[in-house]
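# Sequence and predicted model, in that order:
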Amino acid sequence: MAYPDDLLAEGEQVVVHRRPHWKMLIGPVCVLLLVVAVASFLAALVSAQSWALWAWLALAVAGLALVGRFTAYPVVRWRTTHFVVTDRRVLVREGVFTRQGMDIPLRRISSVQFRQGMLERLLGSGTLVVESDSDESLEFDDVPGVRRVHAVLYDQVER
């Protein structure tokens, strides 16, 4: 999905657009599977009881609340997080109910680094470290294709 053009300055072009790596969704999917398994087991356990309808209703409400908080919310947060490199700046936008954003002009970037652990190398993700002229380093975790993003960002900074 392309980054919305109306959020870019006149003549600005997107060079790289990434969301956080999909590995962030492993936990929420595991929670979904666990909630469905436990709720199904408990629903089958109480099915012979006279109050089974009320138990099923309570299980459905509890299950929906857990899935909403620990699965749906992280998925929507992942979907609404953007890491964008344009020909002028680096943009980060995140948030579901309240949005946060940060822009770093390319001319202010003094160095670009990346880090990858063994698992991150296998999955093709990593941490991108951007240092600006103000000597503060900003770390962006779970960047997919971090080596490629690093190379592209370094090339844009050098231009």
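Yep, it's here. Numbers count the residues shown, from 1 in each chain.

# use CA for all of it now, contacts and neighbours both
Fine.

# residue boundaries of the strands in the chain?
Applying DSSP state E to the chain gives strands spanning 14-18, 82-86, 89-94, 100-105, 109-115, 125-132, 137-144.

# quick one: the residue lying farthest from the centre of the chain from Phe41, how far?
Relative to the mean C-alpha coordinate of the chain, counting by CA atoms, centre = their mean, the farthest residue is Ser50 (44.8 Å). According to CA to CA, to the nearest Å, Ser50 stands 17 Å off from Phe41.

# in the longest helix anywhere in the chain, what counts as buried?
With DSSP state H setting the assignment, residue counts place helix 26-45 as the longest helix in the chain. Under the neighbour-count criterion of 16 or more other CA atoms under 10 Å, helix 26-45 has Pro28, Val29, Leu32, Val35, Val36, Ala39, Ala43 buried.

# quick one, what contacts the fifth one?
Contacts for Val36 were tallied using CA atoms under 8 Å, 6 or more residues apart in numbering; they are Gly63.

# now do the last one
Under the criterion of CA under 8 Å, 6+ apart, the contact partners of Ala43 comprise Ala52, Ala55, Trp56, Leu59.

# again, but for the second one
Shown in contact with Val29 (CA under 8 Å, 6+ apart): Thr71.

# need the contact list for Ser110.
Ser110 sits in contact with Val130, Glu131, Ser132, Asp133, where contact means CA under 8 Å, 6+ apart.

# tally of neighbours for the closest residue to it other than its chain neighbours?
In space, and not counting its chain neighbours, Ser110 is closest to Ser132: 5.1 Å by CA to CA, 6 or more residues apart in numbering. Neighbourhood size, Ser132 [other CA atoms under 10 Å]: 18.

# Presented hereafter is structure B, for comparison with structure A:
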Amino acid sequence: MPYPDKLLADDEEVVVHLHPHWATLFWPVVWLLVVVGAGSYTAALVPAGRQQGVLRMALLAVALLVLAVLVARPVLRWRTTHTVVTTSRLLVRSGVLTRRGRDVPLSRITDVSSRQTLGQRLLRSGTLTVETAGEGGALVLETVPDPNDLQALLTQVMDHEVDRLPEEDGSLATW
């Protein structure tokens, strides 16, 4: 799904739009399989009788509550977390009910660094730290897919942003 155009300036284009790495969905998928399997098995063990329907409904309610906490919440959090690099800024948006956002103009970025553990290197994920000039402080993006590629892309886009600044003859270089 493309990033909403209403958040972009007229001369701004999306370079890359990312969600957190897919590995953040590993445990929710495991919990989904465990809860559905255990719930089905337990429902089959409910003895026949007048209370069978009530007991199975209670079991279903507990299973749905567990699924909401262990599966739906992390999946929604993953789905509503966006890291967007445009031709002029870095946008970070997250949150389901309470939305948080931060926009960093590329001209304010002073340093971009990445960190990966061995496991993250195998999965091609990691942490990207973006240092900015000003009072906002560093922006730490965890579980980013391909952090080295994103670091290189940010550096490339920042170089193009510098090229777009007004030149001495008054014209603008193009992206």
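Received the coordinates, thanks. No experiment lies behind these values; they were computed from the predicted model shown.

# about what we covered before: quick one: the buried residues of helix 26-45 of structure 1 as a markdown table, columns for distance to His17 of structure 1 too.
Formatted as a markdown table, the buried residues of helix 26-45 of structure 1 follow (distance: CA to CA, whole Å):
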| residue | distance to His17 of structure 1 |
| --- | --- |
| Pro28 | 23 |
| Val29 | 24 |
| Leu32 | 28 |
| Val35 | 33 |
| Val36 | 34 |
| Ala39 | 39 |
| Ala43 | 44 |
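
# And His17 of structure 1, what's its match in structure 2?
The equivalent of His17 of structure 1 in structure 2 is His17 (alignment by TM-score structural alignment).

# Its match is in contact with Tyr3, isn't it?
Yes - His17 of structure 2 lies in contact with Tyr3 (CA atoms under 8 Å); the separation is 7.0 Å.

# Touching both of the two, which residues are there?
Val84.

# any idea what sits nearest Gln156 of structure 1, other than its immediate chain neighbours?
Asp87 (6.5 Å).

# any idea how far that neighbour lies from Arg147 of structure 1?
Counting by CA to CA, the gap from Asp87 of structure 1 to Arg147 of structure 1 is 18 Å.

# more neighbours, those two?
Legend: neighbour count by other CA under 10 Å for Asp87 of structure 1 and Arg147, higher for Arg147 (20 against 17).

# Check which residues of stretch 134-152 of structure 2 are buried.
Ala138, Leu139, Leu141, Glu142, Thr143, Val144, Pro145, Asp146, Pro147, Asn148, Leu150, Gln151.

# same deal with stretch 49-65 of structure 1?
Under the neighbour-count criterion of 16+ other CA under 10 Å, stretch 49-65 of structure 1 has Ala55, Trp56, Leu59, Ala60, Gly63, Leu64 buried.

# what's the closest of those to Ala9 of structure 1?
Set against Ala9 of structure 1, the nearest of the buried residues of stretch 49-65 of structure 1 by CA to CA is Leu64 (41.3 Å).

# Next one: that closest one from Ala39 of structure 1, what distance?
10 Å.

# His82 of structure 1 now?
To Ala39 of structure 1, His82 of structure 1 is 34 Å away according to CA to CA.

# what's around Asp155 of structure 1, how many residues?
Residues near Asp155 of structure 1, counting by other CA under 10 Å: 10.

# typo on my end, it should be Thr81 of structure 1
Using other CA under 10 Å, Thr81 of structure 1 has 19 neighbouring residues.

# got the contact list for it?
Contacts of Thr81 of structure 1 (CA under 8 Å, 6+ apart): Arg19, Pro20, Val92, Arg93, Glu94, Gly95.

# residue contacts, the residue lying closest to Val16 of structure 1 once chain neighbours are set aside?
Closest residue to Val16 of structure 1 apart from its sequence neighbours, by CA to CA, 6+ apart: Val85 at 5.0 Å. Val85 of structure 1 makes contact with Val14, Val15, Val16, His17, Leu91, Leu153 under the criterion CA under 8 Å, 6+ apart.

# Report the separation between the fourth one and Ser125 of structure 1.
In this case it means His17 of structure 1. Distance, His17 of structure 1 to Ser125 of structure 1, using CA to CA: 14 Å.

# of these two, who's got more company?
Between His17 of structure 1 and Ser125, counting by other CA under 10 Å, Ser125 is the more crowded of the two (24 against 17).

# That one is in contact with Pro144, isn't it?
Yes - contact status for Ser125 of structure 1 versus Pro144: in contact at 4.3 Å, counting by CA under 8 Å.

# Overlap of the contact sets of these two?
Residues touching both Ser125 of structure 1 and Pro144 by CA under 8 Å, 6+ apart: His21.

# Cheers, nothing more for now.
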